[in-house]
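Novice: my questions are about this predicted structure, shown below with the sequence.
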Amino acid sequence: MTDDIKTSAEALEAAAIPRKRDVGKDGKGQTADLPKALEEGIERKSAAQWAYERLILYIQKFEETLDSDQEAAMGFTGGDAGVLRIEGMGYFDPDMITFYGSDPAGGRTQLVQHVSQLNVMLRALPKHVDQAEPNRIGFRLAQELEETTG
């Protein structure tokens, strides 16, 4: 038992977890099969861990739509910060998410964001010309998550 105070919105969200449903541009809905790591121990996860795990799923599904010359990146809203090619991701309990990567010019970039301000726009960027294969960060992150929880 904890003394955490939850808003009614947080209580409703917790009661609905874990479910996912998306409707694509074709109008057909899809309900995702959630990885084991997302279905277990929800009541013990911080807001940061829970956001991190769900973002992995979104990135992985986004990467499935990319061709062999594209990689996942994220665009920033509300400013001129530009685009970050996603090369890594993490969280810091209880409430911080971080993205590691590079900008289009190759400069090292890191975004640290509070989960209450989380807003991620996934974008496709051309892979680096010197790479044989595109970097599939979603697959790598999901694999690491399964290894640490299962």
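Specialist: Thanks, I have the structure now.

Novice: going forward, measure contacts between C-alpha atoms and count neighbours the same way
Specialist: Fine.

Novice: so which residues of the protein form strands?
Specialist: Along the chain, counting by DSSP state E, strands occupy 21-23, 29-31, 70-75, 83-92, 96-102, 108-114, 121-126.

Novice: how much space between D95 and Y52?
Specialist: 10 Å (C-alpha to C-alpha, to the nearest Å).

Novice: more neighbours: which of the two?
Specialist: Y52 (21 against 16; other C-alpha atoms under 10 Å).

Novice: now the more buried one: how far from Q131?
Specialist: Plainly put, Y52 is 27 Å away from Q131 if you go by C-alpha to C-alpha.

Novice: and for Y91?
Specialist: 28 Å.

Novice: of the two, who's got more company?
Specialist: Between Y91 and Q131, counted using other C-alpha under 10 Å, the more crowded position is Y91 (22 against 9).

Novice: what sits against the nearest residue to that one once chain neighbours are set aside?
Specialist: Sequence neighbours aside, I97 is the residue nearest to Y91 in space, at 4.3 Å (criterion: C-alpha to C-alpha, 6 or more residues apart in numbering). Taking C-alpha atoms under 8 Å, 6 or more residues apart in numbering, we find I97 in contact with A48, A51, Y52, M89, G90, Y91, V112, Q113, H114, V115.

Novice: repeat that with 7 Å
Specialist: With contact set as C-alpha atoms under 7 Å, 6 or more residues apart in numbering, I97 has these partners: A48, Y52, G90, Y91, V112, Q113, H114, V115.

Novice: structure B:
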Amino acid sequence: MADPSARAAHTDPDAPASPEQQPLPEPVARKPVEQKSASEWAYERLILYIRNFEEQLDEEHEVAMGFAGSEAGVMRIEGIGYFAPDILTFYGSDMTGTRTQLVQHVSQLNVMLRAVPRQDGEERPRRIGFRLAEQLERD
């Protein structure tokens, strides 16, 4: 059963289930929310959103994030971290290939996931959401 404190509605009745409509994976549900810092809980849920977004991409696209309320552009997500109790960090590169890092307080968290063409020379798209989910299972 999905978390009762999460909800989602879609105009398309055949839309894939979103993270709010799915049960929490065992590694995420193992530790009660009350025992998690704001950054740890945000980190875990972002992983679920990114993995779900990637599941809907074709082989020509990979996930990136747009910066809400900023002219900083788009960052190809290559890593995510958190520093308890309240900091999230996004690692990646912008669309020109320039190394990029965003350090953000959880109270300012606004992430827009975007599908961008995979980088030139990459044989397959890189799927960070699946790597992050595997890491959650190992921890």
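Specialist: Everything's here; your move. Keep in mind it's a predicted model, so treat the numbers as computed, not measured.

Novice: buried ones among the contacts of I97 of structure 1?
Specialist: Buried by 16 or more other C-alpha atoms under 10 Å: A48, Y52, G90, Y91, Q113, H114, V115, out of those.

Novice: which position in structure 2 aligns with the last one?
Specialist: Matched across to structure 2, V115 of structure 1 falls on V106, judged by TM-score structural alignment.

Novice: for that match, give its distance to L88 of structure 2.
Specialist: Using C-alpha to C-alpha, we find V106 of structure 2 at a distance of 7 Å from L88 of structure 2.

Novice: which residue is nearest the middle of structure 1?
Specialist: For structure 1, the residue nearest the mean C-alpha position is L55 (1.9 Å; C-alpha atoms, centre = their mean).

Novice: residue in structure 2 matching it?
Specialist: L55 of structure 1 maps onto L46 in structure 2, by TM-score structural alignment.

Novice: go on, K36 of structure 1?
Specialist: Residue pairing (TM-score structural alignment): K36 of structure 1 is matched to E26 of structure 2.

Novice: kindly report the same for N135 of structure 1.
Specialist: For N135 of structure 1, the aligned position in structure 2 is R126, judged by TM-score structural alignment.

Novice: residues contacting its match?
Specialist: R126 of structure 2 touches E62, counting by C-alpha under 7 Å, 6+ apart.

Novice: structure 1: helices as residue ranges?
Specialist: 8-16, 36-39, 47-63, 137-149 (DSSP state H).

Novice: mean shift between the third one and structure 2?
Specialist: Think helix 47-63 of structure 1. Superposing on structure 2 and averaging over aligned pairs (mean C-alpha distance after the TM-score superposition for structure 1), helix 47-63 of structure 1 comes out at 0.2 Å.

Novice: check which helices and strands that helix sits against.
Specialist: strand 83-92, strand 96-102, helix 137-149 (3 or more C-alpha pairs under 7 Å, 6 or more residues apart in numbering; DSSP states H and E).

Novice: if we use 10 Å, what do you get?
Specialist: Packing partners of helix 47-63 of structure 1 (3 or more C-alpha pairs under 10 Å, 6 or more residues apart in numbering; DSSP states H and E): helix 36-39, strand 70-75, strand 83-92, strand 96-102, strand 108-114, strand 121-126, helix 137-149.

Novice: cool, the last one as well?
Specialist: Here helix 137-149 of structure 1 is seen to pack against helix 36-39, helix 47-63, strand 70-75, strand 83-92 when contacts are counted using 3+ C-alpha pairs under 10 Å, 6+ apart.

Novice: of all these, which lies closest to E146 of structure 1?
Specialist: helix 36-39 (6.1 Å; C-alpha to C-alpha).

Novice: average offset between that closest one and structure 2?
Specialist: Mean for helix 36-39 of structure 1 is 1.4 Å (mean C-alpha distance after the TM-score superposition for structure 1).

Novice: give the buried residues for that helix.
Specialist: Quick answer for helix 36-39 of structure 1 (16+ other C-alpha under 10 Å): A37, L38.
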